[in-house]
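> The following block contains a protein sequence and its predicted model.
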Amino acid sequence: MSTRNQAASRRARLGGAIASLFVVAAVLAGCSSSSDSDAAYVDSGADAEVAEAGAEPAFADAESAQNPQSPVADRSVIITGLMYMTVEDPIESADQAADIVQGAGGRIDARSETAPDERDGGSASLTLRIPSTDLDAVVDDLRDLGTVDQFSTDSYDVTTEVTDLDAQISTLRTSTARIEALLLEAKDIKDIITLENELDRRQAELEGLEARQRGLEDQVSMSTIALSLTTEPVVVVDDAPETFWDGLVAGWNGLVAFISVALVIAGVLLPWLIIMGLIALAIVLPIRARNARNRRRAAPPAPPIATAAPSPSTPDSSQTASATEATADRDS
């Protein structure tokens, strides 16, 4: 009985060991299958991400193909225009226009004014630089200054030029940086001179391209409007006489106007004439008196007149003259 029990216990232990081996094998098999499935999942996820990344540009291209007007917002457009207005006071309206533009963030690049006269009420011209985003609002404010006689704008699309210029600048900057790096590593004097000359040439070219880029950016960001302000034309009335009576009236009015002007001129000149006359007398009278004294001094003395007694044979001249007068009276 004991022998049977021992054999049964051996068989039980052997069965338990075999069962344990089966369990361990099953666990190991499950772990390996789990690892394989995880690796397969990771690989499939990576493939999915790659496929997703590859499909994304295709989807974007398809979307841009379906909506060809989507890049319109990125266009670079230069806007210029002309605006002619009739206002009451061009100078004052020019000041108001300058305030409107500067209030919107713009500037005045040029300004000229003409003062009013008898035939013209004056004028003013301004070159306005207005932010492109606020162009419509500023133009609406300018319309309130007076009557708009003419307004026109032109648009120039420079998107291609801006894009090409950006690409050239980017390429030139990269090549310039590469030459600078080579210049730092150069040992031979000839290589150094060659690299420096090439670097100077490319830097000068880069500065020119950047200046063009800044000019285009300014023209795109700030629209240019030439504003002209004038007044209503002065009407000249032809008041020329057409009849005899009109001519007589015009002549009389002209005579009265001439006399009035002559009297005004005489009134203006009279004090001057009096003063000048007094000055002339003060100068001339002493000169004439001095000249008279000089003439008297220079004249020779007169010779004395000799008085002779009348002779008895010669008649006196007074008696002869009395006889002549008596004869003439008697003859008459």
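In hand now; what should we look at? Numbering: from 1, shown residues only.
> make it CA atoms for all contacts and neighbour counts henceforth
OK.
> quick one, what contacts the residue nearest to residue 116 when sequence neighbours are not counted?
Distances taken as Cα to Cα, 6 or more residues apart in numbering put residue 122 closest to residue 116, at 3.8 Å, once the chain neighbours are dropped. Residues counted as contacts of residue 122 (Cα atoms under 8 Å, 6 or more residues apart in numbering) are 89, 90, 91, 113, 114, 115, 116, 230, 231.
> at 6 Å what do you get?
114, 115, 116 (Cα atoms under 6 Å, 6 or more residues apart in numbering).
> Where does the last one sit, in terms of helix or strand?
Using DSSP states H and E, residue 116 sits in no helix or strand.
> take the one below as the second:
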Amino acid sequence: MALTTVGLVAVLVAGACSAGSERQASDLSAPAVGEAADAGEAAKSGADTDQATAGGSGAADLRVDQRSIIYTGTMQVRVDDVDGAAREATTRAREAGGFIGGDQRTSGSADARAELTLRVPANRFITVIDGLAKLGEQEQREIHTEDVTEETVDLDARIATQRARVDSARKLLARASSINDLVTLENEVGRREADLASLEAKKRKLADLTALSTITVTFVGPHAAPTPPPARQKHDLGFLVGLRGGWSAFRSALTVTLTVLGAVLPFALVIGVPVAVVVGLARRRRARRTPPAGPTPTVPGPAGPVDGPTPSAPPPVPAARSGP
């Protein structure tokens, strides 16, 4: 009985330990399974977001080929025939799908010059510039770009919001029941429509600048004087630089002072001299009318001390007594 009892107790203890270990293992594995599920859902949502962005739905597509960029180019080409090169540039711009925005020409054998402003599609910008450079000897070339993608996206959002505000104001206007409400809502609708028209005008301008690039090309003759390159600003420091700057400022101040003095001098001569003469004559006349001052009378003061002994006062006379 004792051996049987010990065996049963051992079996029960072993079973309880195995059950506890299995429960602990299951408790530890549950968070891991949950984290794996959360990670799978996050990966799935990220993939969905990427797919929506690539497909153009959900978020704005800001890839390089979808950005709004304004291209501006300036170049100078020396050619043998200025008019012929200008005609060829006009033809190439029209063949590229653009047009001529400006045409200024100067005739002459020595100083012949033609300045053209071409508007061409953005996707043909580099092609047209390279073609214009081959018409002669390229002397100058500058290309500037401006990324307006964020501004375009912001304008789209503001236009959508403003359109919703205009629609809501129109609905309220349709339900107006009094003259005061009608007038107030009409003014509000007009103001919102004006704001919407302004935003749409900005959007059209940006769309025009991004769709059509601007090229300013200058054709000069073979004997024209070369155009000097633009001067670069230098920021020098030092004692001599400060001395030159101070001397220049002093000369400028002196020049301004002399200029003001020269401007005031005629007025001073015409007005100041007569005024000085009149004042002098008035002073002289006043001096003549004033009588001359006589000698100052002297007032005698108290007599001074007399030499010698001072006479003494007479002794007092005693009062007479009356009889009894």
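Yep, that arrived. Keep in mind the model is a prediction, meaning the values are calculated, not measured.
> ok, back up a step: and the residue nearest to residue 116 of structure 1, what pairs with it in structure 2?
Superposed on structure 2 with TM-score structural alignment, residue 122 of structure 1 falls opposite residue 112.
> How about residue 221 of structure 1?
Checking with TM-score structural alignment, residue 221 of structure 1 has residue 211 as its match.
> list the contacts for its match?
Shown in contact with residue 211 of structure 2 (Cα under 6 Å, 6+ apart): 121, 122.
> would you say residue 118 of structure 2 is within a strand?
Yes - assigned with DSSP: H, G, I helix; E, B strand; the rest coil, residue 118 of structure 2 falls within a strand.
> Can you name the residues that contact it?
100, 101, 214, 215.
> Could you look up the SS state of the third one?
Here residue 214 of structure 2 is recorded as strand under three-state DSSP.
> Please enumerate the helices of the stretch 51-200 of structure 2.
In the stretch 51-200 of structure 2, the segments counted as helices under DSSP state H, counting those that start in this stretch are 82-95, 125-133, 149-174, 179-211.
> Specify, as a residue range, where the second one falls in structure 1.
Residues 135-143 of structure 1 are where helix 125-133 of structure 2 aligns, with TM-score structural alignment as the criterion.
> Next, the mean deviation of the matching stretch compared to structure 2.
Following superposition, stretch 135-143 of structure 1 is found to deviate from structure 2 by 1.8 Å on average (mean Cα distance after the TM-score superposition for structure 1).
> buried set for that stretch?
Across stretch 135-143 of structure 1, burial judged by 16 or more other Cα atoms under 10 Å covers 135, 138, 139, 142.
> Stretch 87-94 of structure 2 now?
Buried-residue list, stretch 87-94 of structure 2, by 16+ other Cα under 10 Å: 89, 90, 92, 93.
> average offset between that stretch and structure 1?
Averaged out, stretch 87-94 of structure 2 is 0.6 Å away (mean Cα distance after the TM-score superposition for structure 1).
> so that stretch aligns onto which residues of structure 1?
Going by TM-score structural alignment: stretch 87-94 of structure 2 matches residues 95-102.
> Dump the buried residues of stretch 87-94 of structure 2 into CSV; add distance to residue 180 of structure 2 as well.
What follows is those, written out as CSV (distance: Cα to Cα, whole Å):
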residue, distance to residue 180 of structure 2
89, 62
90, 59
92, 61
93, 57
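> on that earlier part again, mind putting the contacts of residue 122 of structure 1 into a markdown table with distance to residue 212 of structure 1?
Converted to a markdown table, the contacts of residue 122 of structure 1 look like this (distance: Cα to Cα, whole Å):
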| residue | distance to residue 212 of structure 1 |
| --- | --- |
| 114 | 35 |
| 115 | 39 |
| 116 | 42 |
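> List just the nearest of the residues you listed to residue 47 of structure 1.
residue 114 (77.0 Å; Cα to Cα).
> what about that closest one, how many neighbours?
14 (other Cα atoms under 10 Å).
> Now do the contacts for it.
By Cα under 6 Å, 6+ apart, the residues touching residue 114 of structure 1 are 122, 123.
> let's see it at 8 Å
Contacts of residue 114 of structure 1 by Cα under 8 Å, 6+ apart are 122, 123, 124.
> Give the buried subset of the contacts of residue 118 of structure 2 as a PyMOL selection command.
Selecting only the buried entries of the contacts of residue 118 of structure 2 in PyMOL, with 16+ other Cα under 10 Å as the criterion:
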select buried, resi 100+214+215
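> so which of the contacts of residue 118 of structure 2 persist in structure 1?
Mapping those onto structure 1 (both residues aligned by TM-score structural alignment, their matches' Cα atoms under 6 Å) leaves 100, 214, 215 still in contact.
> Please identify which of those is nearest to residue 193 of structure 2.
residue 214 (31.7 Å).
> Distance of the closest one relative to residue 280 of structure 2?
Distance of residue 214 of structure 2 to residue 280 of structure 2, computed by Cα to Cα, to the nearest Å: 75 Å.
> got it, and residue 135 of structure 2?
Distance from residue 135 of structure 2 to residue 280 of structure 2, by Cα to Cα: 83 Å.
> Which one of the two is surrounded by more residues?
residue 135 (19 against 11).
> got a list of what that one touches?
By Cα under 8 Å, 6+ apart, the neighbours of residue 135 of structure 2 are 77, 79, 85.
> Residue 28 of structure 2 matches what in structure 1?
So, by TM-score structural alignment, residue 28 of structure 2 is left unmatched.
> Also residue 186 of structure 2?
Residue 186 of structure 2 maps onto residue 196 in structure 1, by TM-score structural alignment.
> Its match - nearest residue in space that isn't next to it in sequence?
residue 183 (7.3 Å).
> With adjacent residues omitted, what lies nearest to the aligned partner of residue 72 of structure 2 in structure 1?
Alignment note: residue 72 of structure 2 maps to residue 80 in structure 1; criterion TM-score structural alignment. Spatial nearest neighbour of residue 80 of structure 1, excluding adjacent residues (Cα to Cα, 6+ apart): residue 224 at 4.7 Å.
> and the gap between the one you found and residue 108 of structure 1?
Where residue 108 of structure 1 is concerned, residue 224 of structure 1 sits at a distance of 10 Å (Cα to Cα).
> Residue 214 of structure 1 too?
For residue 214 of structure 1, the distance to residue 108 of structure 1 - Cα to Cα - is 19 Å.
> Much appreciated, bye for now.
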